[in-house]
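>>> Output the structure for:
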Amino acid sequence: MDVDQRVQWMKENSKETYEEAKECMRTNYYGNFNSEELKNEFNDVDNLTEKRLEELLDSFLEDFKANLIEAHGWPTGGSSAYKVAKAALNAYTRILAKKYPRMRINCLTPGYVKSDMSMHMGVLTPEEGASNPVKVALLPDDGPTGAYFDRDGVASFV
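Predicted structure coming up:
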């Protein structure tokens, strides 16, 4: 099969429900660290600093280069760097929210959107995917800060 035929085959044979997509996000984002110590490091908003976050990312890169990511509990499988970068960005969101409490600084997922990035295999239209960022952008001035939003509202980081 050529590339177009493979993409078409994937579209036809990789359809999933919203619940399956949500479970995939929970597994690949929330459950991506094999080490409780690493989970705690990224989740400890009271003690996590920009400096410590940078140290964790440097540690990941060192482990990646030495082929030790699995041994040290980092996400494995495809896209481990992407998973760590997303977790770090979410952690950084909480660091900034704590540092600037008068501002509303949050992060979110648009969901699994049919886009070029998902090879149009997502379950949400671009308009549906845009609804969550718009809702978060329109939060009131006294709304939450340092929060993570999924399509159902404020969600747990872990």
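
>>> okay, CA-based contacts and neighbour counts for the rest of this
Fine.

>>> Could I get the buried residue list for the longest helix anywhere in the chain?
For the chain, the helix that runs over the most residues, judged by DSSP state H, is helix 80-99. Neighbour-count burial for helix 80-99 flags 80-81, 83-84, 87-88, 90-98 (criterion: 16 or more other CA atoms under 10 Å).

>>> one more to line up against the first:
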Amino acid sequence: MFPTIPSSVVNNAGILGAELEGDVSILQELVQANAATVFANSEVETPLQLKAKGTMIQTYEAAQKCIHTNYYGVKRVTEALIPLLRLSDSPTIINVSSILGHLRLLRNERAKAVLSNEAGLTEEAVDGVVREFLKDFKEGRLEESKWPSHGAAYKVSKAALNGYTKVLAKKHADFVINSLCPGFARTDITSNLGAISAEEAGGRVVKVALLPRGWPTGGYFIDKDVYGIVT
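As a prediction, the model looks like this:
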């Protein structure tokens, strides 16, 4: 039982959905390359020229676990706590996303069309994107269906989370509900690579969590400065 009525929920569930072998700095290179694509407003996933001698290994089992943690896990926690949040004067939900969930990094046109259709987006439609991704992965059709070539499960899970955030914001108009990318922080999931500390990333989350009622809801916040990208 909660000693006080909660006013905010921060959903920070996150696993990579892939294994790194060899030089783990390949993860940092991949994140920086994808961030550059996003900030350059490019719709094309250009061939990567990586210096790190590492490998990112993607398996169906890891992808399934990633989707169930990063997307379905957030949904379950949110649905369980919404009745309690309703008792607050300023109910707030923050879903911690990633720049890797940006739609510019999704090459699957159907998924991109569904998730970018804000007016017609539904929870069932977002679930459908996730199911289709896992089906294609299981059947070995990631490349054929034009899903991301690196970190596919993580990207899809965070893109779906952003979509779910928009659906939730429409459904609960009296809440402030947003998703944000706090930056590529030095944590266990990033092999302690990244441009900012976990404390700095946490501060960005708190800043958005404390937005008062009347501020934008259903948004997806990215701080360009935390990536050191020049465009």
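
>>> Do you know the score for how well these two fit?
The TM-score (TM-score structural alignment, normalised by the length of structure 1) is 0.77; 144 aligned residues with a CA RMSD of 2.9 Å.

>>> Pick out whichever of the buried residues of helix 80-99 of structure 1 sits closest to residue 41 of structure 1.
residue 91 (9.5 Å; CA to CA).

>>> pretty sure the closest one is touching residue 43, no?
Yes - in terms of CA atoms under 8 Å, residue 91 of structure 1 counts as a neighbour of residue 43; the distance is 6.9 Å.

>>> center of structure 2 - which residue?
residue 158 (2.5 Å; CA atoms, centre = their mean).

>>> Need the counterpart of that one in structure 1.
In structure 1, the residue matched to residue 158 of structure 2 (TM-score structural alignment) is residue 86.

>>> What segments of structure 2 are helices?
Under DSSP H, structure 2 gives helices at 25-39, 60-67, 73-85, 109-116, 123-138, 152-171, 198-209.

>>> Out of these, which one sits most buried?
helix 152-171 (a mean of 25; mean count of other CA atoms under 10 Å).

>>> quick one: what's aligned to residue 218 of structure 2 in structure 1?
Superposed on structure 1 with TM-score structural alignment, residue 218 of structure 2 falls opposite residue 146.

>>> quick one: that match and residue 99 touch, right?
No - contact criterion CA under 8 Å: residue 146 of structure 1 and residue 99 do not qualify, at 10.1 Å.

>>> so who does the closest residue to residue 163 of structure 2 other than its chain neighbours touch?
Of all residues not flanking residue 163 of structure 2 in the chain, residue 115 sits nearest, at 5.8 Å (CA to CA, 6 or more residues apart in numbering). By CA atoms under 8 Å, 6 or more residues apart in numbering, the residues touching residue 115 of structure 2 are 103, 121, 126, 159, 160, 163.

>>> so what's the match of residue 158 of structure 2 closest to, chain neighbours aside?
residue 29 (8.0 Å).

>>> re the thing from before, tell me which of the contacts of residue 115 of structure 2 are still there in structure 1?
Here is what carries over to structure 1 from these, by both residues aligned by TM-score structural alignment, their matches' CA atoms under 8 Å: 121, 126, 159, 160, 163.
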